[in-house]
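> structure, please.
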Amino acid sequence: MTPLTSVPRLVGIARVLLRYRLDEMVEATHLFRPLRWIRPLFGRPPADLAALSRGARLRLALAELGPIFVKFGQILSTRRDLLPADIADELVLLQDQVPPYPGAIARAAVESSLGAPVATLYARFDEAPLASASIAQVHAAQLHDGREVVVKVLRPGVGDRIARDVSLLEDLAGLVERFHPNASKIRPRDVVAEIETTLVNELDLQREGANASLLRRNFKNSPDLYVPEVHWSHTRETVLTMERVRGIPVDDIAALDAAGIDRVRLAEKGVQIFYTQVFRDNFFHADAHAGNIWVDPANPREPRFIALDFGIMGSLPEADQYWLAENFIALFNQDYAQIARLHVAAGWMPSTTRIEELEAATRAVCEPYFTRPLSEISLAEVLVKLFQTARRYELTLQPQLILLQKTLLNIEGIGRQLHPRIDIWAVAKPVLERVWRERRGPKAILKSLRRRIPEWLAAAPDMPQLLHDYLQKASSGGIQMRVHSEDLRNLHADASASRAQIVPLALGATLILSAVLLYALDATVARFAGVPFTAWLAAIAGTACFWLANRRS
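Sure, this is the predicted structure:
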């Protein structure tokens, strides 16, 4: 969007901000500051609007500005380290609800996308929608074999509107980078890019169907979570047909009690499901507000959740998943020194950060909470306080963690609503430790080795020549080493640890290489799981050496 084409939309945004009397925002924003002179043209606000808090007025303004601003507000609600509490509390309440568009338009969109008349595709198609949001709306239908389904249809023209608003947000992010003193830590362009990715993914309903299919497979036959089936024959990029499910909204406490649901057990399952999705599957439902989570009342003593709306799913790079899990475990164990070391090692804080100072600051935040009973400790509240403290040490915002932070807040909120005295820590810690042991334990290592052996075999013929070339360059002085001043400062401290690692590393490398060669050459020795037994022994021994070297580091 060019500057000239942005002007009408910017004026529209300014008009909404002024109408809702968001005076603090107008005064604080360089772009809109001149508009304070035209504020009198809008007159006095209605009494009901003037009586609302600034957070409520901001929430209403974002809802009026459209879907991208609703999503932006929802994401901002997780950044309590950046927002006042009253505003963050209101933004959590943002709901993406808009009036429905005519059912005849939805019917035409279905026929255009699926290439057949609705009567041919469905035995029944209700034009009155079950639900309507700014991106899509949902209609009840029935297949010719009698199965009940729901049909999700994109709103006409929503893609173009989102593209325009994303372009505008990029312009505003540029202004933030220019004027905000902490722009390098907030990383506004990265935040906008994250929002854009989320919205673009929501526009592809076939992708949403694939998300639902994967989540259903991850929890197949699970007593804790049910995911409806996708009907792929009736699904395209702009139309999604899924099994219709019925349940009780998770926030309808009266209905849950009337059905005899064990809310304590249900709350515990909610926490367990979250940590299982994040750390076992690395694929989690990232829009887990009450509207998207129902409860199946069929078995009140062992109730299960029903997941809906799979447009926003989250996953983390392997490195971030590792650092996050280790941070959680250290927090559960009240190991503040480890938390400080992990934040620096992960690159979330500058390498110049003094570990002992960060450890002391972390202890000052956490210790007051741990004097309470664990059932009274809010994990989300502790994390918010930690982020506020970490900002003083130049914490860099990690946009890839935004969805996870939002989901954690939602899950804890649902858990507290179901069971106000739930001990989040006691429920979460064993699940995380068990899942993480499975992900990082010997079985996982052997599985990873078996998966990589074919790659090593493919590269093995080139290894002798590569080693020869390297040694030849080294002997002739053709290899140059670049050492920074920081490396020189740390060299002496690292030297003793490096010496302790040399022997096990060398032995481990030799054994691993032996495993590859044995796998390639030994065709006569008895095989275990498709790999020569001697190769397995060498691989296991080599892995043990690498583990020993890591323990010494």
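> from here on, contacts and neighbour counts on C-alpha atoms
OK.
> residues of the helix or strand harbouring Arg57 that come out buried?
Assigned by DSSP states H and E, Arg57 belongs to helix 54-65. By 16 or more other C-alpha atoms under 10 Å, the buried positions in helix 54-65 come out as 54-63, 65.
> other SSEs contacting the helix or strand following it?
Downstream of helix 54-65, the next assigned helix or strand under DSSP H and E is helix 67-76. If you count contacts as 3 or more C-alpha pairs under 8 Å, 6 or more residues apart in numbering; DSSP states H and E, helix 67-76 packs onto helix 54-65, helix 85-91, helix 158-179, helix 188-202, helix 402-418.
> and for comparison, fold this next one:
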Amino acid sequence: MDILWSVVWALVSALVVGVLVRRTISVGTGWLRNTVLSLVMGTAIWPITRASYEILGISQDGTIPWLEVSFEAAMIFILLFAWMVVIQMAVLLALELVMPSGTFTTLARAAVRLPSLYRRVSRLSQIQRLLLSHGLSRYMRPRIPSFKVSMREIAQATSEVFAAAGVTFVKLGQFVASRADIVPTEFVEEFSKLQSDVPPVPYSAIEPELVKIWGRPVEEIFAEFSKEPMAAASVAQVHPAVLHDGTEVVVKVQRPHIRRQVKADSDIIHTLAERMENSAGWARKIGVRGIADGFLESLAEELDYRGEIRQTEQLRRAMDPHRRSVVRIPAVYEHLSGERVIVMERMQGVPLSKADAVLGQLSMLARREIARDLFLLVAGQVLETGVFHADLHAGNIVIDDAGRAGLIDFGAVGRLDKRDRRDITLLLLAFERQDSTAATNAIIDIFGMPPEGDTRKIQREVGQLLLQFDAGMPGGSSGLFTALLQFVIDHGFELPPAVGTAFRAISTLEGSLKKLDPEADLLLMVREHMDELLSRTQNLGDAVEGLGLYAAATVPVVAGLPLEISRVVKQLEDGSLDIGMKGLSIDVIRDLVGGVLDQLIQVLVAIALVLAGVVLMAADFGPSLTPALTIFTYFGAWVLLSGFVLAIVVLAPALHQRRFK
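Have a look, this model is predicted:
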């Protein structure tokens, strides 16, 4: 019975101690450590109390008055219980200093992640070996000031490492090659050579993924499904198939386990980018960390096909239904598509990059019609709707024997707001009309004025650029947008990402148009279709609506101006106008000083209580509470305890602030 009573007493004591500790301080009182210490303290309270009773002469022959507790015994027990609470608080704060709250949880999670951590470390070691073997590691250290770093050398070595490191790093290189606005030319040229030569995944590995996505066998959805892919890339592969109603489709399915590989490589890319930018000046100069972050964000979007599905349907709906065009955008079967698979209408034909034989059978009139309709489609996307296909290279344009074309792969899509769309339209018209003033105004409106920019000087240089790209001269507008990008970069303009994407898209389209029609000229097409472009981009109804919105937003501000002016004048008259400083005010200063003074006073009081408690406990005189304990000593123990409690209460917030800094 005594053992059962002791266990119950220990549990009740542990509960009371734990609650009191958590009520007094909040730092370091994690449930695990607080529970363990409460059980220890609760179990130890009664043995310590009995020993204290014997020392102080309260109990004789080990008998304890369970039911009729004496006044002296109760007083000693309450004091000891209070000290156990204070000791537990002090131990918890000491543990917080050495081992902050959450350490055990972190260790437990780390133990669960050990296999993935091992794979990550192994992969990182592999990448570091590649850096060493290709001689790139010497460029990741601070250089001797007199030693000139060769950007071409660095670009070549990095390209070799990316090619050897696998698909994620190849895609990183391809992404870098698309950022000619911020990346040195040497990197763009070397990384543009990167290609991902990836063998297709066997159908036996793809089929379980498709069954898991659709929840039923592939045979129930398709009448035919080719086990051999018609195309394979680093992230996905494409299989031709036929629905039960006879419709030919293509199934773009993500490679199994590609997300796990990309996630591991993404962590490594982020780590390497931080290391390079912290240690190498050339990496800071080109902004390696920003490029890496942009790539990782782009890759995360690419791995979720739902965005591509929305973008494909958005571009398809934006096509003018009243205009006959030989260029089509495939329909998406949304009920069969999702995060890792897309089922869409099959575009007949071959990619423009491999269509020499098909183009050779088409008349020049048919080829020019495809080029014209392709230009009008993309011009409408960029200049009218603001959502456009951002990667129209020859591999993403399909041509068939009948002289029809189709666009594929809508993973890369750009977006432009109304003002940028208007400015790009004006810029094209200004180049077509050789108007340097209008072109300069459009450029400044798009990119802003560079620091210490000279408007007249910029206008003269724009005029020289206009003369190089005249729609009536041999060569015409070939390379216009590439030259514009270089002009913007060379003159220190800030290039908005959306506009940079649009310029690169039009520049890429220009190359595809040239493959269709070697005499295709972007500015001549602008001239031929000027009225149509203007009617689509400068709609009178939109202008009136925009003016109405502007007026609605401006009128309340104008109406409130007299009242605001009157308020400022009144404050000037009575001297109450407060200019103020951001982030600094009398209230802030008062709160800061008040808080410091409060803490200082609490510390001084705590020190005073501790000293007073020590003095009282050392005093060996006064009435006796027990045969071996005086009232002054007992009271001194309480004063000392109060000093410790106050000190802990002051220290706890400081630990809390230290933890969350």
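> post the TM-score for the overlay when you can.
After superposition, the two chains reach a TM-score of 0.68 (TM-score structural alignment, normalised by the length of the first structure), with 449 aligned residues with a C-alpha RMSD of 4.2 Å.
> now the helix holding Arg57 of the first structure, how far from the centre of its chain.
25 Å (C-alpha atoms, centre = their mean, to the nearest Å).
> report all helices and strands that the longest helix seen in the first structure contacts.
Counting by DSSP state H, the longest helix found in the first structure is helix 485-521. If contacts are counted by 3+ C-alpha pairs under 8 Å, 6+ apart, helix 485-521 of the first structure sits against helix 442-459, strand 531-532, helix 533-552.
> apply 6 Å and report the result again.
helix 533-552 (3 or more C-alpha pairs under 6 Å, 6 or more residues apart in numbering; DSSP states H and E).
> Ser213 of the first structure maps to what in the second structure?
Alignment note: Ser213 of the first structure maps to Glu313 in the second structure; criterion TM-score structural alignment.
> for that match, the count of nearby residues, please.
Using other C-alpha atoms under 10 Å, the number of residues around Glu313 of the second structure comes to 17.
> over to Gly511 of the second structure?
18.
> apart from its neighbours in sequence, what residue is nearest it?
Counting by C-alpha to C-alpha, 6 or more residues apart in numbering, Gly511 of the second structure lies nearest to His393, which is 7.5 Å off, once chain neighbours are set aside.
> what does stretch 213-231 of the second structure rub up against?
For stretch 213-231 of the second structure, the external contacting residues (C-alpha atoms under 6 Å, 6 or more residues apart in numbering) are 203, 211, 237-244.
> widest-spaced pair of the residues you listed?
Gln237 and His244 (22.1 Å; C-alpha to C-alpha).
> what angle do the longest helix of the first structure and helix 533-552 make?
170 degrees (axes from the mean of the first three to the mean of the last three C-alpha atoms, to 10 degrees).
> residues in the second structure aligned with helix 485-521 of the first structure?
Going by TM-score structural alignment, helix 485-521 of the first structure lines up with nothing in the second structure.
> still on that earlier bit, and which of the contacts of stretch 213-231 of the second structure is nearest to Leu572 of the second structure?
Among those, Gln237 lies closest to Leu572 of the second structure (C-alpha to C-alpha), at 72.1 Å.
> make sure the closest one is indeed in a helix.
No. Counting by DSSP: H, G, I helix; E, B strand; the rest coil, Gln237 of the second structure is not found in a helix; it is strand.
> what separation do you get for Phe125 of the first structure and Ala119 of the first structure?
The gap separating Phe125 of the first structure from Ala119 of the first structure is 8 Å, by C-alpha to C-alpha, to the nearest Å.
> higher neighbour count, those two?
Phe125 (20 against 12).
> quick one: map that one onto the second structure.
Match for Phe125 of the first structure (TM-score structural alignment): Phe225.
> what of Leu143 of the first structure?
In the second structure, Leu143 of the first structure lands on Leu243 (TM-score structural alignment).
> residues contacting its match?
Counted by C-alpha under 6 Å, 6+ apart, Leu243 of the second structure has contacts 222-223.
> recalculate using a threshold of 10 Å.
219-225, 249 (C-alpha atoms under 10 Å, 6 or more residues apart in numbering).
> re the thing from before, could you redo the buried residues of helix 54-65 of the first structure as CSV and give each row distance to Gly311 of the first structure?
Converted to CSV, the buried residues of helix 54-65 of the first structure look like this (distance: C-alpha to C-alpha, whole Å):
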residue, distance to Gly311 of the first structure
Arg54, 30
Gly55, 27
Ala56, 27
Arg57, 28
Leu58, 25
Arg59, 22
Leu60, 24
Ala61, 24
Leu62, 21
Ala63, 19
Leu65, 21
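> give me the distance between Val227 of the first structure and Asn221 of the first structure.
For Val227 of the first structure relative to Asn221 of the first structure (C-alpha to C-alpha), the value is 10 Å.
> also Ala56 of the first structure?
Ala56 of the first structure is 42 Å from Asn221 of the first structure, by C-alpha to C-alpha.
> quick one: map Gln334 of the first structure onto the second structure.
Using TM-score structural alignment, Gln334 of the first structure sits opposite Gln434 in the second structure.
> does its match really touch Leu466, like I thought?
Yes. With contact defined as C-alpha atoms under 10 Å, Gln434 of the second structure reaches Leu466; the gap is 5.9 Å.
> Arg372 of the first structure: neighbouring residues, count only.
10.
> Gln480 of the first structure versus that one, what's the distance?
Taking C-alpha to C-alpha, one finds Arg372 of the first structure at 57 Å from Gln480 of the first structure.
> in what element of secondary structure is whatever residue of the second structure lines up with Ser112 of the first structure found?
Applying TM-score structural alignment, one finds that Ser112 of the first structure aligns to Lys212 in the second structure. Assigned by DSSP H and E, Lys212 of the second structure belongs to helix 203-214.
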